[in-house]
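Colleague: have a look; sequence and predicted model below, questions after that.
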Amino acid sequence: MHTTYVCLWRAGTHHRIIARVMLAIPFLRRRKRKPPVEGPRLFTFKELSKATKSFSDGAIVGSGGFGMVYKGTLSPSGAVVAVKRLKNRCGYWEKVLFAEASTVWRIRHPNLVRLQGWCDEKRQLLLVYDFMSNGSLDEWLFPCRRRNPADPKYKRFGPEFEALLPWSSRVSILAGVAAALEYLHVGWTQCVLHRDVKSSNVMLDAEMKPHLGDFGLARLTDHQKPAKTTKAAGTLSYMAPELPYTNKATKESDVYSFGILVLEVVCGKRPVNMYVEGFDEDFVLRHIVWRAHNSGDVLSAVDPTLLANVESSDERTRMKLLLHLGLWCCLPDPETRPPMKVVMQVITSQPGKNPLSTDLMPTLPSSRPKGRYPTSGMGGL
């Protein structure tokens, strides 16, 4: 650990950022009974430039407001990595990438994207991650058959990218993301609020195993002081309805986002469909599922193509169970949402093999409930 400390101080020109990351190290020394966690490796700009072929357009595998993500091959090991490159060192995105680096390197879980290291050189800030060869979950849920074959993502995945994501894979992916969130909420030294759970932040490796990533908005809180949370943030279509009023993120707001993800994965539909003409409830997935639930035919909310590929009665029962779970996670009152431990029990239960306890799942309201918040502007969301 001491070696890493010295190495980081010697390299890089922006000591202010490096000093912040080093503040994260002392907590490891206090955990005397556990072996120290190896710190992030410091890469040089030269080796990352070589790995990505001078950050060529052909190496781009993703993008965002911060900049680009490149696929790179390290020399001489041949290890394939993902390199996140900050577009320009403006205050906001620099802060976001620092937050991501200082949070994710300390937390290790099989279903979290692993940070290998970083580079702070030549006025460039870069983060280096394990490469996820199957991209993000949203790219598999919505392959967009009208995509131009010249699209880099189409080239990256090939013809199999057009295949329907199997039901068994969907369940496995949800279980993996739930395991990651449960660990973040209760399994680590502090409670980690992700604040941006969504399908595009779920990365899939070569075996289609899910890894929750993008910790730029994540915040740490003490387990004993859950009330001391942080401001609202995230993606609007996954955001809990109380956040505009409370302005505080909580474990329950993460659970809400996960509930939207469950509905998205099970139904094969986006949380908000911006291509629906007019303004009605058909453009919000949560409303569609509630309406189907109220009619007594919740499976009618599922994409017909996906439903046709799930013939087993046990698996259709599981599909109903997961839709029920998604609605439960999305209840407007945060206190009525299940903790991630219970969510895991529901997802991993198997009708006919290890069925769920009947007293675990609540009876949902007969009609879609509306939230009651301090002001009336958006209370019905």
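Modeller: Yes, it's here.
Colleague: okay, CA-based contacts and neighbour counts for the rest of this
Modeller: Fine.
Colleague: can you name the residues that contact residue 41?
Modeller: 4, 116-118 (C-alpha atoms under 8 Å, 6 or more residues apart in numbering).
Colleague: swap in 7 Å and give it another go.
Modeller: Residues near residue 41 by C-alpha atoms under 7 Å, 6 or more residues apart in numbering: 116-118.
Colleague: can I get the residues you listed in JSON lines including distance to residue 346, neighbour count and secondary structure?
Modeller: Formatted as JSON lines, these follow (distance: C-alpha to C-alpha, whole Å; neighbours: other C-alpha atoms under 10 Å; DSSP: H, G, I helix; E, B strand; the rest coil):
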{"residue": "116", "distance to residue 346": "33", "neighbour count": "21", "secondary structure": "strand"}
{"residue": "117", "distance to residue 346": "36", "neighbour count": "18", "secondary structure": "strand"}
{"residue": "118", "distance to residue 346": "38", "neighbour count": "23", "secondary structure": "strand"}
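Colleague: for residue 316, state which of the residues you listed is nearest.
Modeller: Each of the contacts of residue 41 was scored against residue 316 by C-alpha to C-alpha, and residue 116 proved nearest at 40.3 Å.
Colleague: count of residues packed around residue 296?
Modeller: 11 (other C-alpha atoms under 10 Å).
Colleague: ok, structure two:
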Amino acid sequence: MLEAKCVLRLLFYGLHLAAVAVSGGGGDDEFVYSGFSGANLTLHGAAMVTPSGLLQLTDGAAVSKGHAFHPTPLHLRGGEKEAAAARSFSASFVFGIVPVTPGMGGHSLSLVVAPSRDLSTGTASSYLGFLNTTSNGSARNHIVAVELDTIQSPEFQDIDDNHVGLDVNSLVSVNASSAGYYDDRTGEFRNLTLVSGEAMQAWVDYDGDAARIDVTLAPVGTEKPRKPLVSASADLSSVITDVAYVGFSASTGRLSTRHYVLGCSFAVDEPAPAIDMATAQATLRELQTQVQGGLIAGVVALATVACVLLIVRRRYRYVELREDWEIEFGAHRLSYKVLFHATNGFKNKNLLGTGGFGTVYKGVLPTSGTGVAVKRVTHGCSIGYCRLKDELLLAYDYMPNGSVEQHLYGGGDALNWAQRFQIIKGVASGLLYLHEEWEQVVVHRDVKASNILLDGEMNARLGDFGLARLHDRDAELHTTVIAGTFGYIAPELALTGRASPLTDVFAFDAFLLEVTTGRRPVEEAMDGSSSRLMLVDWVFEHWRNESLLQVVDPRIELGDYDVGELSLALRGGVTLLASTG
């Protein structure tokens, strides 16, 4: 119902325009359309001229686009100036954006100056119908556009979801401002809502001498404000081609919207002609009767659609991206809504920690009561994951006993030898599976005490696979960037940058000595000098002096350990480090 009222309102303004479109009039480099009935436009996609003379660029379908161009090319370079210079030009147009769901519309209606009327390679949604993933940002586009955008696209640095932007070959605007205008009388800025369904007028003025472009916006019936909304220094001499076309592009995304142009004008080296707002009362009364009759006949259908759209709107915040491979592994998928509520909305009180790849929150799954740790990856898991827009969330078993590092150095409960030996065996078993038993070889690349997590029974879990790489068993892993933590990095990795299962084994050996001695792989000297104590060298020296038991962590009580196990761990660590290093 509301959408139909918005269309009716736009039709009212459209029928205040002259019934016949006038093209040319002032020469080959200007035109004016006061309504589009009988206009010889070049149309593409969803674009059409309605029986009442409105240019409709999109028809309310989701993920669609429409283009409409003045058919005659314009000469925008040369003239009385040097051939390479872009000429001054001005444009004006009256438009309206009508959302199917009140307040929720997208994506954009844009005035476009392009070297061709064919923008068929442009894609809908955030690319606004005239660019695509490969063309965006290319100087070969030779496109200048003014976008009236109702969706905020972070990938293009949009300032908000209701803005006017000036685009030169790229959807990252040269300059942009929230939609509105400056009141000539008070100087105050007055906001405008692009998806309000109200008719508005825009002016675009390029000064070739000053290499400056201004964009101004105002409600229909308001004189052009003296202060422009958006201004930018932009020399278009290297952008606009000599022969260019002027027209409109509009696109929608998941939210259905109709984009209308009610009239437009354009001129080179002079102000754009005025758009005729003469009243056509008889046609207006006839059209109002038809539209009102259609509203009565379609009120039930519109009410049904409104209910469906309301449900969609309520669920829109949880719409997730899904991958083709999920057919096989779909059982691990968790909804964003479930993880959002499990973590109390990712509140700070649920924050467990922050790392190089994101933040981790404690949560409880509402259906099963299972404790989970949810990682929000900034741009391996045994329970599940979620992907929403640009966010990736990983959910895995919550480890109530933290990491081994916390127990060794962070004030956690001291580990007895039985617990330490169990942890060593758990990590060794995990690496064996990754290196030898899975269908591909997985190289973790960051085995260390802080990445060994402990569950409620103090069983070890190898975590944080953010640096991990995998490869087929009959192929080599090719890496060029050194990854890992100082003290756990094998010498050959530091020299070649090539990771392998052996470099994981080196890190495990360092961890093995660390757990047994309670000391870090590399420590600053106690005497305040700049020298460092290398754990493996220290252990090896005691081994040579047959005093190996003196390196045992003093927090392990005497008689509380198996000498054979402890000796095996120390000798194994030193031997493996020597052989792998």
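Modeller: Structure received. In this text the structure is predicted, and so the values were computed from the model without any measurement.
Colleague: what TM-score do we get after superposing?
Modeller: With the length set by TM-score structural alignment, normalised by the length of the first structure, the two chains reach a TM-score of 0.64; 264 aligned residues with a C-alpha RMSD of 2.5 Å.
Colleague: lining up the contacts of residue 41 of the first structure with the second structure, which overlap?
Modeller: Here is what carries over to the second structure from these, by both residues aligned by TM-score structural alignment, their matches' C-alpha atoms under 7 Å: 117-118.
Colleague: between the contacts of residue 41 of the first structure, which sits nearest residue 86 of the first structure?
Modeller: Looking across the contacts of residue 41 of the first structure and measuring by C-alpha to C-alpha, the closest to residue 86 of the first structure is residue 118, at 11.5 Å.
Colleague: which helix or strand contains the residue nearest to residue 233 of the first structure when sequence neighbours are not counted?
Modeller: Distance criterion C-alpha to C-alpha, 6 or more residues apart in numbering; nearest residue to residue 233 of the first structure, sequence neighbours excluded, is residue 195 at 6.2 Å. If you go by DSSP states H and E, residue 195 of the first structure is not part of any helix or strand.
Colleague: residue 195 of the first structure touches residue 220, doesn't it?
Modeller: No - look at residue 195 of the first structure against residue 220 with C-alpha atoms under 7 Å: they stay out of range, at 10.8 Å.
Colleague: hmm, back to that, and the gap between the aligned residue in the second structure for the residue nearest to residue 233 of the first structure and residue 475 of the second structure?
Modeller: Using TM-score structural alignment to pair residues, one finds that residue 195 of the first structure aligns to residue 445 in the second structure. Residue 445 of the second structure sits 18 Å away from residue 475 of the second structure, going by C-alpha to C-alpha, to the nearest Å.
Colleague: neighbour count winner among these two?
Modeller: residue 445 (24 against 9).
Colleague: mind listing what the more buried one touches?
Modeller: 467-468, 483-484, 504.
Colleague: cool, and residue 570 of the second structure?
Modeller: residue 513.
Colleague: same check, this time on residue 80 of the first structure
Modeller: 72-74, 131.
Colleague: which of those sits closest to residue 330 of the first structure?
Modeller: Taking these together and measuring to residue 330 of the first structure by C-alpha to C-alpha, the closest member is residue 131, at 31.8 Å.
Colleague: would you mind finding the match for that closest one in the second structure?
Modeller: In the second structure, residue 131 of the first structure lands on residue 398 (TM-score structural alignment).
Colleague: which SS class is residue 127 of the first structure?
Modeller: Secondary structure, DSSP: H, G, I helix; E, B strand; the rest coil: residue 127 of the first structure is strand.
Colleague: that older thread, distance of the match of residue 195 of the first structure relative to residue 412 of the second structure?
Modeller: Counting by C-alpha to C-alpha, the gap from residue 445 of the second structure to residue 412 of the second structure is 26 Å.
Colleague: one more: residue 476 of the second structure?
Modeller: For residue 476 of the second structure, the distance to residue 412 of the second structure - C-alpha to C-alpha - is 40 Å.
Colleague: and for residue 177 of the second structure?
Modeller: For residue 177 of the second structure, the distance to residue 412 of the second structure - C-alpha to C-alpha - is 53 Å.
Colleague: higher neighbour count, the two?
Modeller: residue 177 (19 against 14).
Colleague: doesn't the more buried one lie inside a strand?
Modeller: Yes - assignment of residue 177 of the second structure by three-state DSSP places it within a strand.
Colleague: which residues touch it?
Modeller: 163-165, 229-230.
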